[in-house]
Structures are given as C-alpha cells and as structure tokens.
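S.K.: Give me a model of this one.
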Amino acid sequence: MGKVALRRKKIIEILGSNPIISLTDLACLLDVTTETIRNDLKSTYLIDKVVQAHGSVALAHTTNARDVPYSFRKEVNSQVKNKIADQACQLISPGQVVVIEHNSISVMLIHLLSQNPELLSSITVITNSFSIMQYVQEKQLETHIIFLGGTFSLKQENSFGATTVAQMKNLRADISFLSPGAINEKLEITAYKEQDAELQKEIMKSCKRNVLLVEKNKYPEIAMWNVNLATDYDEIITELSFSSEQEKCLYEHKVNVITI
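M.R.: Now for the predicted structure:
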C-alpha cells in the first residue's frame, strides 16, 4: 500500500476515535498541509465516508458519527437540506397539527415556515427539537408548539428517551416529518440509537400522514436499530434516484416520491 493510501486509511482510523476534528489538527497529526488533507477528503476512497463543515471533518456514518454535535450536522449538505425543507413546507396546510422530529433539516423547515407567518400561526407544531424552540424564541414567531419533554442532550439539542415517547403516545397529528439514520437497498429504515427508533415508530402511529426526508449520504447504509420500511410512508422527499425495482415497489405501496 502506497504512502497516500496509508494516509487516507489513517484518516478513517483517527476519525474512528475522534467524532469530529478540525482540518488543521488532522493535518498536524499526519504531518501534512491542510491542502493535502482537503485533496484526500475529495478522493474516491474518502468522499462518501466523511462529511465537512466549518473547517472540520467527521465520519459520515456509524454510531460514532451520531455523536457529532448537531451544530455541525445541520450545516452538512445545507443546500440540499434547504430544497428538501422547501418541498416539505408545501405539504403543510393551515390549521394542521405537524410533528417535526429533531433532525438536521428541522430548523430549516421552521425557518422556511416563518416566511409564511399566516400559515405558521395557524398550525400546531409538536417537536422534541430544542433548536426549534430556540429559533422560535429568538425570532419571536407566532405559532403553537407542544414540546416533548424527556432526557435533554446538550450536544444534540433535543429531548429523548421513554418520557419523550410516552408523551408522543398521548398525542395525535395530521402530518409528520422524519429523517432516517440510514436507508439501504431493501428500503429498510434504521436508526443509530434505540431512542430515535422508538420515537419515530411512535410518531408514525400517531399521525395520519408521514413524510420521510432523505439525503443521499444516508444511502445505501444500515444502522443498528430497525424502524420500518420506506413503503410505510406516504411521501418521500429526497435527492436519491431509486432503482426501477425500488420505484416499482414504492409505487405499488402508493408512496409518493418527490425528487428534488
């Protein structure tokens, strides 16, 4: 194995024990320039294995990657997130009860809704996202919010756990917006953490209509905890191009796929 290949393999090893690291620190550890690291990260070996934002880098997948702070994750692939959020907003009608699960697209969804004050003021939002709560408070937005309590994660900026799930169990909503930890070729939806899987299952039971928001870097991957199948959703908003077989399967289950 050549010097370049060894260095790129070493980058994965370093990220395996450091959920997030700056490009500068990574370059120092490998005794190369930051420009060399940037070129490495664009290589075919690494491009699908890592994500970058704010001059830092993290693994794109694995349970370890889920420990990357929310503030970093929401900036990754932000243009695509914005397009997905824009399509999601178009599915919301006045007066609805809307569940927005905490994910890297959730605040962007509220931001776009804030540009339609009349719609935002008419709906009720159910969420476990502290980031949404902060955004609403900072912008002094007029909307009705039910915040799902539970164990609070400062790093991930959300509530989670049995209490969160129990509170969702007592509620009913018109539409939900969920984002998977991973989706594979069999269209299996999985989560990296048990609490995420349990909350997503409960949300889907409580909602008339469920929408899956999928970025390309979630596919084809599989995480530890089973949630359900993509065929269990009413709509999928994604940048993915499904295979003809997958499209047929989704069509037969009456899943509307909105490709951005």
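
S.K.: From now on I want contacts and neighbour counts done on CA atoms only, so please keep to that.
M.R.: OK.

S.K.: so V211 touches T231, yeah?
M.R.: No. Taking contacts as Cα atoms under 8 Å, V211 lies outside contact range of T231: 10.9 Å.

S.K.: Second chain to compare with the first, below:
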Amino acid sequence: MATVEEVARRQRAIAEQTAQRGHTSVAQLATEFAVTTETIRRDLKALEHQGAIRRVHGGAVAVEQHITTPSQQHPAGVHTEATHMRHRQAIGLQALQFVPKPQAEIFIDAGATTEAFATVLARHYLGQRWHVVTNSPAVAKIMCAANIPDVSVLGGTLRGHGKALTGHTAIRALQRLRADVAFLGTNAVESDRGFATSSEAIAEVKREMLLRARHAVILSESFKAHCTSEVPFASFEEVGTVITERPLPASPLRCLRDANTQVVIP
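M.R.: Next up is the predicted model:
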C-alpha cells in the first residue's frame, strides 16, 4: 500500500501533467504510474476537490486559466459551474436555428448541455407544433413546465445517475419514430474515433436517435475535444452540425471540415 507521501507525490505529478498537456486520461495515467484505474479515479476526485483539475469522462482536463481584476472574487484557474452554464446556454441559443418552423419532430438526448438547450427551447415556446421525444426525465420536466403539450419520454433503464433512459425498451420505441432533428450530447470529441460516450447502453440510444433523424446536431463544450471516453457512437461524417462555445483544437476541427460537418460557434 502506498504511503501518504507517495500518494501526494503522485497526485502532484498528475496535476502538473494535466496542466501541461491540457488533458489526461485515466488509462494513460494508470499505465504511467503503474497503478489501477480505480486508484487514478480516486486521485482525480481528490484533485478536483482541491481545484487543481476538472474531471471528465475518461480522465481530466486542466482548469481554465484566466486573468482576474481586483474586483473579481473567483480565484484564477477555477472554471466555475456558472461558466459552464453560460457556455451551455450560448450553445443552446445557437441550436434554436436548427429547429424547423413552425412544426418539428425533435429528439433531445440526455446530458447537461442538452438540458441547457431544453431550457432555451422552453423559453422560446410560443405555441409551435413541436413533438419532443427524449430519454431524459430532466428534459421532459423542462418541456412540460413550459406547457409544451406533445412530449414523449422513452422507457427503459435509468443510467448515469438517473439522467438517461437506455435499454431495449428505449431502442424499440425509437425504432417506431422519425425526427426532423436530433440534438445529442457527447462526452468526447476524438480526432481518431469521432464522438464518444461513457457506456455502450448510452451509446446505443444516441446511435438510434442519430439514425432516425434527418439531421443530427452535437451540442458540446469545447473542452470535450481534450477528452477521451469509452464508447464511440458516431463518426464525424454521420453528424451534420457541431455547436460549441469556442473554436476547437486544430486536429478535430480539421477532421470535422474533412467530413463536411458544419461547426457553429456563437
């Protein structure tokens, strides 16, 4: 068993590597430090609590560095949840242009960014004839609170801390449906694999939504381009549009352009 000093030394090294590289993966760190992936996940949890890194699916990203003025209260280097919410809201506002008017069949995936989009969509509901289908109880609640009358929730098994409905019931329901547009979240944007998520069960629902929609829109904060995740669910060629809050790194951006995938930035 490692001593307290050894754990602290390893965690300092992880924080330094993440800051230098911009991102690190659990698998990569486990190999480098010759420990289990469970040990690395505990390290990342501790480092996030200290504000040294931000955990993402499959690894960690460096906290965003920014300049503060004396009047600002947040310490430099802390990427707050309020910042992420602003990013997601900006992405959601851009996504509105992809909703057909005045009638639309819409798939909305589960996830923090798609929930933010649902909030924006709800604010812009003025009696449009929208049929919203979702695998997210949270998205359904947002839609119903806005008095959108035609909202369908897929059945299935709750995954991801109760945020996503998955499984055979959800898949069978989607196979009977079609949508004008599907709004999907992602855990990672990977140059070599495309878009990826945390489990096969979640990936299956995303793939089915994508398959059944005329147009697929990925809603993703830009830091996801520094992440890796376990299960790919779509290639760049299969997605029509990616909306993010700031320019992506050169490698995934080049892949998206090569695939003729539209990239929208507020």
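
S.K.: Please state their TM-score.
M.R.: After superposition, the two chains reach a TM-score (TM-score structural alignment, normalised by the length of the first structure) of 0.71; 222 aligned residues with a Cα RMSD of 3.6 Å.

S.K.: between V211 and T231 of the first structure, which one's more packed in?
M.R.: V211 (23 against 20; other Cα atoms under 10 Å).

S.K.: what does that one align to in the second structure?
M.R.: Superposed on the second structure with TM-score structural alignment, V211 of the first structure falls opposite V217.

S.K.: what's the mean distance for the helix or strand hosting its match versus the first structure?
M.R.: Per DSSP states H and E, V217 of the second structure falls inside strand 213-219. Following superposition, strand 213-219 of the second structure is found to deviate from the first structure by 0.7 Å on average (mean Cα distance after the TM-score superposition for the first structure).

S.K.: which parts of that strand are buried?
M.R.: 213, 215-219 (16 or more other Cα atoms under 10 Å).

S.K.: again with stretch 154-165 of the second structure
M.R.: 154-156, 158-159, 163-165.

S.K.: likewise stretch 234-242 of the first structure?
M.R.: So, applying 16+ other Cα under 10 Å, buried residues of stretch 234-242 of the first structure: 234-240.

S.K.: Put together CSV for these, with secondary structure and distance to A58 of the first structure on each row.
M.R.: Converted to CSV, those look like this (DSSP: H, G, I helix; E, B strand; the rest coil; distance: Cα to Cα, whole Å):
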residue, secondary structure, distance to A58 of the first structure
D234, coil, 32
E235, strand, 30
I236, strand, 27
I237, strand, 25
T238, strand, 23
E239, coil, 22
L240, coil, 22
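
S.K.: At which residues are the strands of the stretch 1-150 of the second structure located?
M.R.: Using DSSP state E, counting those that start in this stretch, the strands found in the stretch 1-150 of the second structure span residues 23-25, 53-56, 59-62, 103-108, 129-134.

S.K.: and of these, who's closest to E38 of the second structure?
M.R.: strand 59-62 (11.6 Å; Cα to Cα).

S.K.: can you give me how far that closest one is from the chain middle?
M.R.: Chain-centre distance of strand 59-62 of the second structure: 14 Å, with Cα atoms, centre = their mean, to the nearest Å.

S.K.: got a list of contacts for that strand?
M.R.: 18-19, 21-27, 41, 44, 52-55, 223, 226-228 (Cα atoms under 8 Å, 6 or more residues apart in numbering).

S.K.: Mind giving me the ChimeraX select for those, buried ones only?
M.R.: Remark: buried members of the contacts of strand 59-62 of the second structure, expressed as a ChimeraX selection using 16+ other Cα under 10 Å:
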select :18,19,22,23,24,25,26,27,41,44,52,53,54,55,223,226,227,228
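
S.K.: what's around the corresponding residue of the first structure for I91 of the second structure, how many residues?
M.R.: With TM-score structural alignment as the criterion, the equivalent of I91 of the second structure in the first structure is I84. When neighbours are defined as other Cα under 10 Å, I84 of the first structure has 24 of them.

S.K.: thinking I84 of the first structure is in contact with I260, fair?
M.R.: Yes. I84 of the first structure lies in contact with I260 (Cα under 8 Å); the separation is 6.8 Å.

S.K.: overlap in contacts of these two?
M.R.: Taking Cα under 8 Å, 6+ apart as the criterion, I84 of the first structure and I260 both touch 237-238.
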